[in-house]
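>>> Mind looking at a prediction? Sequence and model below.
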Amino acid sequence: MNSTVKPRRKPSQSRAWMTSTAIQDAFLLLLLEKGYEKTSMRDIANVAGVSVGSVYQYFPGKEAIAAMTVRTWVRKLSTALSQAVEGITRTGKGRTVDEVTRLLVEVQVNTMLEGGAYWRALSSIERRVSPQAVYNRLYQDNVDLFRQALTSAADWPDGLDDARVAFSAYTIVDSLVKQALLVKAALPSAETMLGDVSLALDGYVRAVRRTGAVPP
């Protein structure tokens, strides 16, 4: 990982975790209020209620704080998806593909819209501050969760390239939600977003199941 985005130290005690969290929360508030370019390390320290020196003990610079904050929020989404997938797989082969895809869409849409303004701000800088390897790993973690959920469905057909289908399925959901947050002036309603994303994902998955293979 690039040294400019790698934290200086990993907090191992509760007080240290609280300080790191306070710094990330302060950065996020300032990102909304002032934007990335106008936010300084001193601003972050003031809002977090710590000294500038304390901030530098944990992070070498603003980009490192931004990268860690993005990772923290992406992991929140992964945790929500993981809990949903655990619930799906715990019931065995009882759910249909349509039920599984609906649940996956609901979890991702509701999680991201709940923190809509924050997700919008973080999505706008995500590729700028996230090292490619870290971005790829976190993305693939969520793809793997989609794969696990989809293949657990009672009517999931054999013979599909599950990894490829899961990648496309997650990309459809993630891209539609993120682009809506980034581009639209007003945050979309959950009902509208759920409807649009479900239509797109259902169309893709049904086409794949009907043909029995992902088109080349």
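The structure has been received and is ready for your questions.
>>> Could you use CA atoms for every contact and neighbour count after this?
Fine.
>>> Tell me, how many residues neighbour Ser83?
Heads up, residue 83 is Gln, not Ser. 13 (other C-alpha atoms under 10 Å).
>>> List the buried residues in the lengthiest helix in the chain.
With secondary structure taken from DSSP state H, the chain has its longest helix at helix 62-90. Across helix 62-90, burial judged by 16 or more other C-alpha atoms under 10 Å covers 62-71, 73-75, 77-78, 81-82, 84-85, 88-89.
>>> List the contacts of the most centrally placed residue in the chain.
Closest to where the C-alpha atoms of the chain average out (C-alpha atoms, centre = their mean) is Val74, at 3.5 Å. Counting by C-alpha atoms under 8 Å, 6 or more residues apart in numbering, Val74 touches Leu138.
>>> what do you get if the cut-off is 10 Å, keeping everything else the same?
Residues in contact with Val74 (C-alpha atoms under 10 Å, 6 or more residues apart in numbering) are 68, 112, 119, 122-123, 135, 138-139, 142.
>>> Helices - which of these land there?
Using DSSP H, these in helices are 68, 112, 119, 122-123, 135, 138-139, 142.
>>> which among these end up buried?
Here, 16+ other C-alpha under 10 Å leaves 68, 112, 119, 122-123, 135, 139, 142 buried among these.
>>> With distance to Tyr170 as extra columns, can I get these in a markdown table?
Listed next are those as a markdown table, based on distance: C-alpha to C-alpha, whole Å:
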| residue | distance to Tyr170 |
| --- | --- |
| Met68 | 23 |
| Met112 | 14 |
| Trp119 | 17 |
| Leu122 | 19 |
| Ser123 | 16 |
| Tyr135 | 14 |
| Tyr139 | 9 |
| Asn142 | 7 |
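>>> Pick the one among these closest to Ser3.
The shortest approach to Ser3 among those belongs to Met68, at 12.7 Å (C-alpha to C-alpha).
>>> Pull the contacting residues for that closest one.
Applying C-alpha under 10 Å, 6+ apart, the residues contacting Met68 are 5-7, 20-21, 24, 59, 62, 74, 129-130.
>>> swap the cut-off to 8 Å and go again
Neighbours of Met68 in contact, by C-alpha under 8 Å, 6+ apart: 5, 7, 24.
>>> and the comparison structure, right after this:
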Amino acid sequence: MKNPEIQVRRKPRQSRAKVTQEALQESFVRLLHEQSADKITIRQITDVAGVGLGTFYEYFSKKEDLIALTIHVHVKQHAEQMKTYAQSLIKLSTDLDVQSYLQQIIHFQIEQVQQQQFLWAQTFLLERQISSIDIYRKSYAMMVQMWRDILEPFIQDEVRLKSTALNLQRVCYGFISQTLLIEPEFGEWRDLECDMIHMLRD
């Protein structure tokens, strides 16, 4: 049964604790390149991270909680990168129209996913295996909010802003996640980008 929330036993308030938790996440990702998530053991994770088994249980009650947090952090970092890029576009241009703006952001998103294609393919797969519906909804809402932030300089009407942000997430998440779930080593990114932009124009 999937847990309703990520169960983190100890939140890293100090820098050392944060480094330890991040090391555990990075170890899991490294091991994921070698074997499937269900085959990875907690002992392997702690060995790669260079910490004791007891340290793992200071932060997590089980492996699935570490996986859920790793997914959450990965998606959150992606959202922050997207917003930072969008802000840089606005600062660099005084006459940027919304269509060109969105095309450049989608191009950037495709580039970011392509650079970490293996991890994204695993993220979408594990998201379905590990995350509860509540966690999934929170993650989805975070990405919709990201699109709202990105669109806010161009759309002042609240109803339109809400619906456009939601539709952007539906299209981008749907196209990318379904593509990588079916074909983890997908290579026709330019075609996919064109299809996404075409869908948004319609």
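That came in fine, so what should we check first? Please read all numbers here as calculations on a predicted model, not as lab measurements.
>>> Distance check, the residue lying closest to Ile88 of the first structure once chain neighbours are set aside against Arg127 of the first structure.
In space, and not counting its chain neighbours, Ile88 of the first structure is closest to Ala149: 6.6 Å by C-alpha to C-alpha, 6 or more residues apart in numbering. As judged by C-alpha to C-alpha, to the nearest Å, Ala149 of the first structure and Arg127 of the first structure stand 27 Å apart.
>>> and those two? which has more neighbours close in?
Ala149 (25 against 13).
>>> my guess is that one meets Gly87, correct?
No - using C-alpha atoms under 8 Å, Ala149 of the first structure and Gly87 do not qualify as a contacting pair, with a distance of 9.4 Å.
>>> now the helices for the first structure?
14-33, 41-48, 52-58, 62-90, 97-114, 116-129, 132-151, 162-183, 190-211.
>>> Turn these into CSV, columns for distance to Met1 of the first structure.
Shown next, in CSV, are the helices of the first structure (distance: least, C-alpha to C-alpha, whole Å):
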stretch, distance to Met1 of the first structure
helix 14-33, 19
helix 41-48, 21
helix 52-58, 16
helix 62-90, 11
helix 97-114, 27
helix 116-129, 11
helix 132-151, 8
helix 162-183, 24
helix 190-211, 34
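>>> starting at the chain centroid, how far to stretch 94-114 of the second structure?
18 Å (C-alpha atoms, centre = their mean, to the nearest Å).
>>> same question, stretch 176-194 of the second structure
16 Å.
>>> about what we covered before: what angle do the longest helix of the first structure and helix 132-151 make?
Per axes from the mean of the first three to the mean of the last three C-alpha atoms, to 10 degrees, the angle that helix 62-90 of the first structure makes with helix 132-151 is 10 degrees.
>>> Helix 62-90 of the first structure vs the second structure, average offset?
Here the mean offset of helix 62-90 of the first structure against the second structure after fitting is 1.3 Å, by mean C-alpha distance after the TM-score superposition for the first structure.
>>> can you pull the contacts of Tyr170 of the first structure?
Contacts of Tyr170 of the first structure by C-alpha under 8 Å, 6+ apart are 142-143, 146.
>>> Filter these by whether they're kept in the second structure.
By both residues aligned by TM-score structural alignment, their matches' C-alpha atoms under 8 Å, the contacts of Tyr170 of the first structure still in contact after alignment to the second structure are 142-143, 146.
>>> In JSON lines: these, plus distance to Leu160 of the first structure.
Supplementary listing: these in JSON lines, determined by distance: C-alpha to C-alpha, whole Å:
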{"residue": "Asn142", "distance to Leu160 of the first structure": "19"}
{"residue": "Val143", "distance to Leu160 of the first structure": "16"}
{"residue": "Phe146", "distance to Leu160 of the first structure": "14"}
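>>> Looking at these, which is nearest Gly203 of the first structure?
Nearest to Gly203 of the first structure among those, with distances taken as C-alpha to C-alpha, is Phe146, at 16.2 Å.
>>> What about the residue mapped onto Val177 of the first structure from the second structure, how many residues nearby?
The alignment partner of Val177 of the first structure in the second structure, by TM-score structural alignment, is Ile176. Neighbour count of Ile176 of the second structure, defined by other C-alpha under 10 Å: 20.
>>> Tell me how far Ile176 of the second structure lies from Gln156 of the second structure.
In terms of C-alpha to C-alpha, Ile176 of the second structure sits 28 Å off from Gln156 of the second structure.
>>> on that earlier part again, next, the angle helix 97-114 makes with the longest helix of the first structure.
Using the same axes, to 10 degrees: helix 62-90 of the first structure against helix 97-114 is 150 degrees.
>>> any idea how far helix 62-90 of the first structure is from the chain center?
So, by C-alpha atoms, centre = their mean, the centroid of helix 62-90 of the first structure is 6 Å from its chain's centroid.
>>> Over to stretch 38-50 of the first structure?
25 Å.
>>> contacting residues around that stretch?
22-23, 25-27, 30-31, 51-52, 54-55, 61-62.
>>> rerun at 6 Å
22-23, 26-27, 51-52 (C-alpha atoms under 6 Å, 6 or more residues apart in numbering).
>>> which residues in the second structure does that stretch align to?
So stretch 38-50 of the first structure sits over residues 39-51 in the second structure, by TM-score structural alignment.
>>> Give me the buried positions along that stretch.
42, 45-46, 49.
>>> now stretch 132-150 of the second structure
In stretch 132-150 of the second structure, counting by 16+ other C-alpha under 10 Å, buried: 132, 135-136, 139-140, 142-148, 150.
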